[in-house]
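*Asks:* quick one, what's the 3D model for this:
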Amino acid sequence: MENPDLGPDPSLLLVDDDEAFVRRLAKAMEKRGFSVETAQSVAEGQTIAMARPPAYAVVDLRLEDGNGLDVVETLRARRPESRIVVLTGYGAIATAVAAVKIGATDYMAKPADATDVTNALLATQDELPPPPENPMSADRVRWEHIQRVYELCDRNVSETARRLNMHRRTLQRILAKRSPR
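*Replies:* Down below sits the predicted model:
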């Protein structure tokens, strides 16, 4: 499907170590007219950015082998006009500022859907992207954060509870429930 908003070069680099997420996003972005290439590490992302710098990029902030901002810097050096969105499961103001300072076009918290990513990639400088159609509920955001910390602690309930400053039994009850909408 051709998308006239993409311009003459629809190349898109997706850098994320969450294999299922990057596969889903790649498929959705291809349907929107992008020519997608994926990477699952900083090293792989930098290699692609050096060899074939894309017009667009979506880069996860925290990757197993380092910081996604290194990929952003490499891409900025090779193709200064590229539009880059940084994704992260940790929405912190300090990292958002750092990402924008080194050249990211936008900064989004995970999980982001393909429509939000496309809007961020194609937004002009003076135009703010529209608010999300169906933002996550506060309960869902809390649940996503707990799940992310739980995974980072290698599914260790005691360690997760300690890091979240939460009683272990309370955490076990939350983990046993289904995810909120």
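
*Asks:* make it CA atoms for all contacts and neighbour counts henceforth
*Replies:* Fine.

*Asks:* which helices and strands sit right next to the helix or strand containing Arg76?
*Replies:* Under the criterion of DSSP states H and E, Arg76 resides in helix 69-78. Other elements packing on helix 69-78 under the criterion 3 or more Cα pairs under 8 Å, 6 or more residues apart in numbering; DSSP states H and E are helix 42-51, strand 56-60.

*Asks:* can you name the next helix or strand after the last one?
*Replies:* Past strand 56-60, further along toward the C-terminus, the next helix or strand under DSSP H and E is strand 62-63.

*Asks:* need the residues that contact that next one.
*Replies:* Applying Cα atoms under 8 Å, 6 or more residues apart in numbering, the contact partners of strand 62-63 are 16-17, 40-42, 68, 88.

*Asks:* make it 6 Å
*Replies:* The contact list for strand 62-63 (Cα atoms under 6 Å, 6 or more residues apart in numbering) reads 17, 68.

*Asks:* before we move on, the earlier item: now the helix holding Arg76 against helix 42-51, angle please.
*Replies:* 10 degrees (axes from the mean of the first three to the mean of the last three Cα atoms, to 10 degrees).

*Asks:* quick one: buried residues of helix 69-78?
*Replies:* 69-76, 78 (16 or more other Cα atoms under 10 Å).

*Asks:* sorry, back to before: can you tell me which of the helices and strands packed on helix 69-78 is most buried?
*Replies:* Of the helices and strands packed on helix 69-78, the one with the most neighbours on average (mean count of other Cα atoms under 10 Å) is strand 56-60, at a mean of 29.

*Asks:* another sequence for comparison is provided below:
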Amino acid sequence: MSDILIVDDDAALAGVLARAFSRRGWACRQAHDATTALALAQQRAPRQALVDLKLGEDSGLRLVPALLALAPDCRIVMLTGYASIATAIEAIKLGAVHYLAKPATVDEIISAFDRLQGDSEAEVGAQPLSMDRLEWEHIQKVLAEQGGNISATARVLNMHRRTLQRKLGKRPSPNPPVRQG
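*Replies:* Coordinates of the predicted model:
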């Protein structure tokens, strides 16, 4: 039997995921913040951990190396509704084995834990990213560099904090619509 530590500040989502993993025979523990996750990992090292990128005011990115310090063999998958290239790269550099955007099925998550290598056959997009998406990616990169601090990020981007918060609240489409003509 496999065991999993689910770390998500959304208690309802964590509960749904835990029930779905339990139905598949997994032993599940839940944490809704980094402190609880680390306490659970100290009690019993998890084999797998599913970590949300945004844990309230904290970042799941900071939790990845801390979990690995307690459980070096733990396979961590980062799950997020705020996917960006910058945070995906950071998650992998910090030790996550995979990075998934919400919504993801339990089968996709289990598959991500099992992946040992990259996929050289991964599809390359036919179109470049939209300007909105490029802006989003740049904001996410700077936000990661500033340790998730929105005020510091706004200063670096020379942007009003409220404007930055508004932009972070909107998620751009990955590509512009294709025009026929």
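
*Asks:* and the next helix or strand past the helix holding Arg76 of the first structure?
*Replies:* strand 83-88.

*Asks:* residues in the second structure aligned with that next one?
*Replies:* Strand 83-88 of the first structure lines up with residues 75-80 of the second structure when matched by TM-score structural alignment.

*Asks:* mean deviation of the matching stretch from the first structure?
*Replies:* Following the fit onto the first structure, the mean deviation recorded for stretch 75-80 of the second structure is 0.6 Å by mean Cα distance after the TM-score superposition for the first structure.

*Asks:* now that stretch, how far from the centre of its chain.
*Replies:* Centre-to-centre, stretch 75-80 of the second structure and its host chain are 6 Å apart (Cα atoms, centre = their mean, to the nearest Å).

*Asks:* give the buried residues for it.
*Replies:* For stretch 75-80 of the second structure, by 16+ other Cα under 10 Å, it's 75-80.

*Asks:* quick one: the strands in the first structure?
*Replies:* 11-15, 35-39, 56-60, 62-63, 66-67, 83-88, 106-109 (DSSP state E).

*Asks:* tell me the helices and strands packed up against the longest one.
*Replies:* Packed against strand 83-88 of the first structure by the contact rule (3 or more Cα pairs under 6 Å, 6 or more residues apart in numbering; DSSP states H and E) you find strand 56-60, strand 106-109.

*Asks:* now these in JSON lines, with distance to Ala26 of the first structure?
*Replies:* As requested, these are exported to JSON lines (distance: least, Cα to Cα, whole Å):
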{"stretch": "strand 56-60", "distance to Ala26 of the first structure": "10"}
{"stretch": "strand 106-109", "distance to Ala26 of the first structure": "17"}
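
*Asks:* what's the most distant pair in the buried residues of helix 69-78 of the first structure?
*Replies:* Greatest spacing in the buried residues of helix 69-78 of the first structure, by Cα to Cα: Leu69 and Arg78 (14.3 Å).

*Asks:* trace Ser11 of the first structure over to the second structure, please.
*Replies:* Taking TM-score structural alignment, the alignment pairs Ser11 of the first structure with Asp3 from the second structure.

*Asks:* how many neighbours does its match have?
*Replies:* The tally of other residues near Asp3 of the second structure (other Cα atoms under 10 Å) stands at 17.

*Asks:* which residue packs closest to it, ignoring adjacent ones?
*Replies:* The shortest distance from Asp3 of the second structure to any non-neighbouring residue, by Cα to Cα, 6 or more residues apart in numbering, is to Ala27 (4.5 Å).

*Asks:* gap between that neighbour and Met131 of the second structure?
*Replies:* 44 Å (Cα to Cα, to the nearest Å).

*Asks:* do the same with Ala49 of the second structure
*Replies:* According to Cα to Cα, Ala49 of the second structure and Met131 of the second structure sit 34 Å apart.

*Asks:* how about Thr105 of the second structure?
*Replies:* Distance from Thr105 of the second structure to Met131 of the second structure, by Cα to Cα: 29 Å.

*Asks:* over to Gln140 of the second structure?
*Replies:* Going from Gln140 of the second structure to Met131 of the second structure by Cα to Cα gives 14 Å.

*Asks:* more crowded one of the two?
*Replies:* Using other Cα under 10 Å, the more surrounded residue of Gln140 of the second structure and Met131 is Gln140, with 21 against 14.
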